Structures are given as structure tokens and as C-alpha cells.
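*Asks:* Need the 3D shape of this:
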Amino acid sequence: MIDFSLWGAIAIRLGSPWPPMLNEYSWLFLLLPVLCFPAFMVIGLYSAVVRYASLDTIWAIFKATFVASLILCGLVLFRGWGGFPRTVPLLFFTLALPLLCSTRLLIRYCYCSVCRPKSNSAKKVVIYGAGSSGAQISTAFNLSNEFVPVAFIDDNPTLHGRQLNGIKIFNPNKLPELLRKHSPEMVLLAMPSASKSRVKEILNWLEPFPVEVKRLPFLDKLVSNKVGIGDIQDVAIEDLLGRDPIPPRFDLLRSCISGKSVMVTGAGGSIGSELCRQIVRLEPKRLILFERSEYALYHIDRELQNKYKGKVEIIPILGSVCREQRVEKVLSVFDVNTIYHAAAYKHVPLVEYNPIEGIRNNVFGTMKTALAALNCNVETFVLISTDKAVRPTNIMGASKRMAELVLQGLAADGNGTKFTMVRFGNVLNSSGSVVPLFRQQILKGGPVTVTHPEITRYFMTIPEAVELVLQASAMGEGGEVFVLDMGEPVKILDLAKKMIRLSGFTVRDEDNPDGDIEIVFTGLRPGEKLYEELLISDNAVATEHPMIKKAEEKYYPWPELKRQLDSLEKACSNFELEAVRNLMFEIIDGYKPQCDFVDPVWLASNKKH
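*Replies:* Next up, the predicted model:
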């Protein structure tokens, strides 16, 4: 191509296919390619895989052609310009650039259109989004055997009717027609820069169509600005919530953490592990991982040590919050300033089956850790609470409300440590969460199990909840119950239907007996209620953060509450469930058990007697 471009440049300039001057400069046809070869190697022209030719390849060709033109000028100058036309190097560049580009693009076209093996199993895809990400992913599809892009759809009316990578762009309203014409198996949402609220709107619009929906990650989750087949992922439940994040206030985030000794109890759990991940990024002096499960502690310690070893002192501690001496020793030795207390039993039916252990861990574990914090002059103690603590119908919720009362009572006693509580609803993809269960049931072909057609829940992502917890902890002065803005409650039945439809299946019910996946109602589980609340009374006040409110709620003076707790501990030790329940009626406003005792040990013991 170099020699052909050189001949063409001289021929065009002199107006003859073989002017006599070619004989005089015939040595250029040998020397120019020889000198250009190593230069092209350095530029990387030969290292690019031709069938994956892209804009980067064209840029490399441009640089190589420019260097070749400079080499041509240098050779002619070395010999002396003489009668050599000065416009030839420019004509050479003008010819060589399109020739080198076209040959590589032609090879790529031949590979994609002729040589690439066809697969009957390749999925037909409609790409939603004809921007740079859509262009990149369609290029990746064209080079793979897994997917075949059949159309683009885009909201921008100026793109409708045009083509991108040889694929026509349509108005989204044309999707039903495209489904009939091409029978695609997937719609891919290729809009990484779209807001979460916009993604939610699109997913709600796509839901009724009988096609699987997948997406590319949001821009902040992409490893680089380039996208490929490996970036395709399932629609996440947080996409259906569509809450655009509010930028955090870093002064609040860092207030109780940066440069301080911080301990997280329950460090290996869903909330506890995310607390550790976010805390370690805020540069504490040290981070103590306090966890009773060896397996969970090993995993979170290994994860953090791999990323932050040498940057932050990370100390894994095996222990139970119910052992006050162990907790106090750890707090004293490591001069802990801040405690995030996430250690708790939180699975409602399991705690209902094991009420005494639930109370011991959630109530007395909190009390003993709080008293240890007082004895060691810990500055800040933050309890991770739950919406199930509001007018509880189960032991888990009741025990968490009692844990709140413990901290409120100690705070009112005014002993130095700042006790704060943060209350929020369900977090997505935590252990025991309904979302992973639904996903697993859908993959198996159903049925999807829902406890009740009217049941609703608040949802929030774990990172979002933890980020707000860290900010709320900095606003507390002692005894406050902070409540996170969870958005609107979600009907679990609607959530199940959305997940089924967005997976490309249809719901089998009375209206559609030939559907793919059935939804089965199993009945409320022990302790479960239809809806959750975040406030006991309607007197929440705003704080300096728009997503955090402060609740003013009833509490007991510590001496009075301590007497009640002593009675409760005695009843637990004697395994007297009736006495335990009566004391909880007495202590907790609005406690209404949803079911009778279901503790299998207590039931079996009563049968024997």
C-alpha cells in the first residue's frame, strides 16, 4: 500500500501513469517500505487485530501515515529535492490514509459478514439507546456468536430512521412492531448515564412486553468508559425502585470515623459488612471487626485486608455481644471512640421460633455492649434498628424496640456516651431477603411464593442505608431515634410480577392460564404483618439532611427500665414464655403478637407435662 500510494501521488502530480521521473526515484519504492515497517511496529499498527478494527485502529493508521509522509520527506531531502515535486508527500498522505483504512475495514467486514460462523442459538437483541454505549455493545455483538442486534430504539427523535453500525434506529413506540417482525429474545438497556428515575420509567414501560430485559451498568459502576458483552447484567431490584441518590455530606460521614478507633459489631452480616466497607474508606485510625461467626468474620476480614492492608489497621475479633467482659476488654485495649452496633438476630420467623435467644442477643446483647461502652468512655454508640420495632407483632421487632429503649434510657441518664438509634426498613439482597428468593424461584421455573396478596414492605439498597446511617450518627446529641426516608412502600405481589416479566416470562394466573410461572400464596409466617411503619407517633421532625428525620418517642428512665429488664432476664433464664410475653406487653407500646407461641422446645416441653 505504501508503494502504491507513492506511485499514485507521483502519477497524479505529473499527470502520467509512468513519468520518466519514476526511474530516477525508483530507489524510494524499496527504501520507504523498509523504513516505514519498524515505525509502524512502534506505533502499534500491526498489533491490532484487524477483525476488531475500531476508531483506535483508524487513529493508529493516521499516525502511521503521517510518519510515513515525514519519512518520505526526509529521504527526498537527504538526496536533495532537485526536481522532485514538493506536493507529492501531501498527495501520498492523502492516498495512503484511505487505502490503509479501507483495507482493514474491508477485512473486518468480510470477517463479520462472511467468515464468522453463524449460530442458530444466537439471541436476537433490540438495543435501547443509540449512544456511544449502544454503538460499542452492537460492535461487540457483531463480533460474537451469542447475540445478533436487530434494531436500535432511542428517545431522541433526530436519530429515528438513521443507522448506527448498519442497524436502523426506531422510535420506542415501534417496539411492538419490532417484536412481531424480528421476534427478539432480549431488550438491552444501553443507557449507563441515564438517571435511576429514568431507568425506572423505561423498565415500567418495558414490563408488559413478552421479552427478557437486561441492562448495562450505570456509568459510575463501569470499570472503564468502554462496554462489552461481559458488562451485560440482569435488571436489579434497585432499578425498579428508581431512587436517584442524594450526594452525601462528607463532613457528616467523616465526623465519627476519620482518625478514630471504630468498632462494628456483627461485622460479617449484611449491614455490618457494608458498614465496614464504607468506614474503612473514610480513613479511621483502626477498624475492629467484632463478629461471633468465624466464617463471616474470615470473609469480611480477608476482603478488607486485601484492599486496605498497610493503610488502615484492621483487627478481626471473635466474640459475642452477650459477653460484657469480652466486649469491655476489646473497647478498653483498642481505645474505641465509635461503635456501630449491627449485631442482631433479624429473621422474623426464626426469632419467633427461638424467642429467648432472640431476646438475649437483641436486648441484653445491646444492653451489655452499651454498658461496656459507658465504662470505657466510648464517645458515640449507634444502634442499627428496624421498622419492625414500630408497633411490633413479633419477637424480633419487639426485641429491637426494647434495644432502642435501653439506649434511650441510658442517654437520658446522661453518663457521657452519646447513644443514637437509626431505624429503617428492608434492605435489598440481604441474607433472608425476598429478592434473591424470587430470583432463584424464577430461574427454576417457579412457582414464586408470596405470603399474602396485600403485603407491602419498604426497601432500600444496603449501600444507601449504610451511607445514611453514617451521616445520621454524626447528627445525634444523645437519645435520638433517626428514621431514614425509605420512599414509598412496595407491594410484594407487584414486585414478584415485575421480576417475572422482566425475566422474559409471563405470569400464570386465572386471566392467563397458559403463562410460564405461577405465583403461589403461602400465608403469613409466624410474627409477620401485612405492612411496616417507621414511626410510633406522627411527630417526626426534619434534620439537616433531607433523607433523615428525627422521631420523638416515649422512653423509660433507666432505673425503672433496669428493674423491668432484670425481671425479663429472670423469665428468660427460667424459660417462662408467658412471663416474657407479659413483660413485653408491659414495656412496649403497641405490641400485638401476630401468633401464639411457636417455640418448638417450649411446645415439646409442654406436651411432656
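
*Asks:* Please count neighbours and contacts with C-alpha atoms only from this point.
*Replies:* Fine.

*Asks:* Strands of the stretch 151-300 of the chain, residue ranges please.
*Replies:* 163-164, 167-170, 186-189, 212-215, 233-234, 261-265, 286-291 (DSSP state E, counting those that start in this stretch).

*Asks:* nope, the stretch 351-500 of the chain is what I was after
*Replies:* 380-386, 418-424, 426-427, 448-450, 456-457, 459-460, 481-484, 490-491.

*Asks:* picking up where we left off before, please work out which of the strands of the stretch 151-300 of the chain is packed deepest.
*Replies:* Comparing the strands of the stretch 151-300 of the chain on average neighbours per residue, with mean count of other C-alpha atoms under 10 Å, the densest one is strand 261-265 at a mean of 26.

*Asks:* mind checking how far that strand is from the chain centre?
*Replies:* The chain centroid and the centroid of strand 261-265 are separated by 24 Å under C-alpha atoms, centre = their mean, to the nearest Å.

*Asks:* One more sequence to fold, the one below, so I can look at both together:
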Amino acid sequence: MLLRLFSGMETENAKEIHKIKVAIIGAGRVGVSLAEELINNSKASYTPKVFIDINKEKVGRDIRGIPVWSEDEASLQRLRESEVQEIIFAIPSMDAYKKKTLYEYYKNAGYKLKVYDYPTMYVAGGKRHLREFDIEELLFRKPLVVSDERTNKYYKDKVVLITGGGGSIGSELCRQLAKMEPKKIIILDIYENGAYNVQQELKIAYGNSLDLQIEICSITNRKALRTVFERHHPQIIINAAAHKHVPLMEHN
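*Replies:* I've put the predicted structure just below:
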């Protein structure tokens, strides 16, 4: 212990102790793939402690040394005894109402929740990765289709700037506009994660055929906005920047 303390070296066991312990909902192909990725990556921040599944053929078994519990067996007390700190959803096809029920159950119990899936709920290709649980996934919305011949003609070959482009409304506007062959889409947002996610989604879907630019700044910053306008010369601006928690923001 003294040698490790003064040399800065850590044993594999010591590294495991510092990792975040997670329960994976879903012992199917996606869940097992995630577990294997975490086990095989020594730099991963997470270590899988248990699978939770409803498949009776899997419950009671060990997969890659990880036990599979039923939902009844995975009581909050038992999860705490196993020192589980976060819950990861790894069933992409899960029914929305079931997902909402589980989300509220674990969220109310104080657990952090993540999803092992594509960058956003709309992507149909690319590589799955761990991401924050997007509350929009519980709203049961179907993507809105706004495209028609006149709309397509209006946006085709235009430089379009969308403020709040990484938000729930702005990102859907980006998806719809991408179908209309614009000359360029500029996604402007104050929060980089949302902008990054929709950028990755559209890159996967359209590759180099879509000119997509990201600008991170606030629409209240006149100097930054002037720089964006001078750089891109947008022809159409759609303002979708807005606060979600209006009473809270009004208070502050």
C-alpha cells in the first residue's frame, strides 16, 4: 500500500473500486455488448454489477460473470446492497410507457440514469454509446413532417441559421431542413451537447453531402452574433432558442 501510495501506481483491483457501479436494464444483445465493452476497456468509468431483465430464460443465469435479476429481484434494497450507483437502459425497442414507468421508479429512488443507444432517439445508423437519458424520449412524440413542394423550394440552396438548434424543437427543425437540400445549415446553441448530438446524427445520415456548421454562443451576445453573421451570411434565420423552465428563469 505504501509503495502504491508513493509511486502513484494502482492495482487493477484498486482501479475497479473507483469505477461507477451500474445496473444494466436488458440482458439482450445490446446490453451484453455494453457490458463487454465496459469489461474489456480498462479506461472505462463504469463497471457492470447486474443485468435486469424480464426474460425467464435469462433470469438466474450469469452472463460474462454478471448475474441476471428479474425486475422483482432487483429491489431498491438489493441494488443498494450491491452498491449500484447508476442505471443504464440498454433495450432500444422498449415500449415508451414501460420506459417511463422505469424512469420514474429509479429517478425517484435517487439513481442517475443513462441510455446506451445512438446519439439521439431518431438515428438509424452509426455506433451506440452511453448518453444522458433525454427526458424528451418520454413525451411519446412522433417526428413532425413539415415538408412539401413549396417548403422544399423555399429552403433549397439557402444558408439557414437555427438558434437553439440543439434543443428539442431546433434539432427537429434541423432534421426536416436537411431533407430540403439547403446550401448550409448553421446550428447555433449556447449548450454544446445538444448541438453536438444533432451534428453527429446528421453526419451519419447525410455524410459530406450536407454542409453543417456549429456555432456555440448566446443570442444575447451581440458581438458573438455579429461574428457568426459575418462568417456565414445566413439568408434565413429560425429562432428556436428558448428556456424550458420559464418560471425558474423568470425568478432568476
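
*Asks:* tm score of chain vs chain?
*Replies:* With the length set by TM-score structural alignment, normalised by the length of the second structure, the two chains reach a TM-score of 0.59; 196 aligned residues with a C-alpha RMSD of 4.3 Å.

*Asks:* Quick one: closest of the strands of the stretch 351-500 of the first structure to residue 517 of the first structure.
*Replies:* Of all the strands of the stretch 351-500 of the first structure, it is strand 448-450 that lies closest to residue 517 of the first structure, at 7.3 Å by C-alpha to C-alpha.

*Asks:* Put together a markdown table for the strands of the stretch 151-300 of the first structure, with distance to residue 178 of the first structure on each row.
*Replies:* A markdown table is the format used below for those (distance: least, C-alpha to C-alpha, whole Å):
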| stretch | distance to residue 178 of the first structure |
| --- | --- |
| strand 163-164 | 16 |
| strand 167-170 | 9 |
| strand 186-189 | 11 |
| strand 212-215 | 14 |
| strand 233-234 | 22 |
| strand 261-265 | 53 |
| strand 286-291 | 54 |
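
*Asks:* Redo the strands of the stretch 351-500 of the first structure as a markdown table? Include mean neighbour count and distance to residue 76 of the first structure.
*Replies:* Below are the strands of the stretch 351-500 of the first structure laid out as a markdown table (neighbours: other C-alpha atoms under 10 Å; distance: least, C-alpha to C-alpha, whole Å):
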| stretch | mean neighbour count | distance to residue 76 of the first structure |
| --- | --- | --- |
| strand 380-386 | 24 | 79 |
| strand 418-424 | 27 | 78 |
| strand 426-427 | 21 | 73 |
| strand 448-450 | 20 | 78 |
| strand 456-457 | 18 | 79 |
| strand 459-460 | 21 | 71 |
| strand 481-484 | 26 | 76 |
| strand 490-491 | 16 | 77 |
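
*Asks:* Of all these, which one is nearest residue 242 of the first structure?
*Replies:* strand 459-460 (10.4 Å).

*Asks:* what does the closest one correspond to over in the second structure?
*Replies:* Under the alignment (TM-score structural alignment), strand 459-460 of the first structure falls on nothing in the second structure.

*Asks:* Please apply the same query to stretch 352-365 of the first structure.
*Replies:* For stretch 352-365 of the first structure, there is no aligned range in the second structure, judged by TM-score structural alignment.

*Asks:* how long is that stretch from one end to the other?
*Replies:* Here the two ends of stretch 352-365 of the first structure are set 18 Å apart, with distance taken as C-alpha to C-alpha, to the nearest Å.

*Asks:* all helices for the stretch 101-250 of the second structure, in order.
*Replies:* Assigned by DSSP state H, counting those that start in this stretch, the stretch 101-250 of the second structure shows helices spanning 149-155, 168-178, 192-206, 222-232, 246-251.

*Asks:* quick one, the second one and helix 192-206 angle?
*Replies:* Using axes from the mean of the first three to the mean of the last three C-alpha atoms, to 10 degrees, the inter-axis angle of helix 168-178 of the second structure relative to helix 192-206 is 20 degrees.

*Asks:* picking up where we left off before, any chance of TSV for the strands of the stretch 351-500 of the first structure, columns distance to residue 569 of the first structure?
*Replies:* Output for those, formatted as TSV (distance: least, C-alpha to C-alpha, whole Å):
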stretch	distance to residue 569 of the first structure
strand 380-386	21
strand 418-424	22
strand 426-427	29
strand 448-450	36
strand 456-457	32
strand 459-460	34
strand 481-484	25
strand 490-491	37
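
*Asks:* and of these, who's closest to residue 193 of the first structure?
*Replies:* That would be strand 459-460 among the strands of the stretch 351-500 of the first structure, by C-alpha to C-alpha, at 21.2 Å.

*Asks:* Report all helices and strands that that closest one contacts.
*Replies:* Where contact means 3 or more C-alpha pairs under 8 Å, 6 or more residues apart in numbering; DSSP states H and E, strand 459-460 of the first structure is packed against strand 426-427.

*Asks:* Grab the nearest non-local neighbour of residue 181 of the second structure.
*Replies:* residue 156 (5.1 Å; C-alpha to C-alpha, 6 or more residues apart in numbering).

*Asks:* Next one: that neighbour from residue 113 of the second structure, what distance?
*Replies:* As judged by C-alpha to C-alpha, residue 156 of the second structure and residue 113 of the second structure stand 40 Å apart.

*Asks:* Next: residue 36 of the second structure.
*Replies:* 19 Å.

*Asks:* And for residue 140 of the second structure?
*Replies:* From residue 140 of the second structure to residue 113 of the second structure the distance is 18 Å (C-alpha to C-alpha).

*Asks:* do the same with residue 92 of the second structure
*Replies:* For residue 92 of the second structure, the distance to residue 113 of the second structure (C-alpha to C-alpha) stands at 15 Å.

*Asks:* same thing with residue 95 of the second structure?
*Replies:* Distance of residue 95 of the second structure to residue 113 of the second structure, computed by C-alpha to C-alpha: 17 Å.

*Asks:* burial of residue 33 of the second structure, as a residue count?
*Replies:* When neighbours are counted by other C-alpha atoms under 10 Å, residue 33 of the second structure registers 15.

*Asks:* To which residue of the first structure is it aligned?
*Replies:* When the first structure is aligned by TM-score structural alignment, residue 33 of the second structure is paired with residue 136.

*Asks:* Its match reaches residue 227, doesn't it?
*Replies:* Yes. Under the criterion of C-alpha atoms under 8 Å, residue 136 of the first structure makes contact with residue 227 at 6.3 Å.

*Asks:* re earlier: out of the strands of the stretch 351-500 of the first structure, nearest to residue 2 of the first structure?
*Replies:* Minimum separation from residue 2 of the first structure across the strands of the stretch 351-500 of the first structure (C-alpha to C-alpha) falls at strand 459-460, 61.7 Å.

*Asks:* Distance from the chain centre to that closest one, please.
*Replies:* The answer for strand 459-460 of the first structure is 13 Å, by C-alpha atoms, centre = their mean.

*Asks:* Likewise for stretch 306-317 of the first structure?
*Replies:* That offset, for stretch 306-317 of the first structure, works out to 23 Å (C-alpha atoms, centre = their mean).
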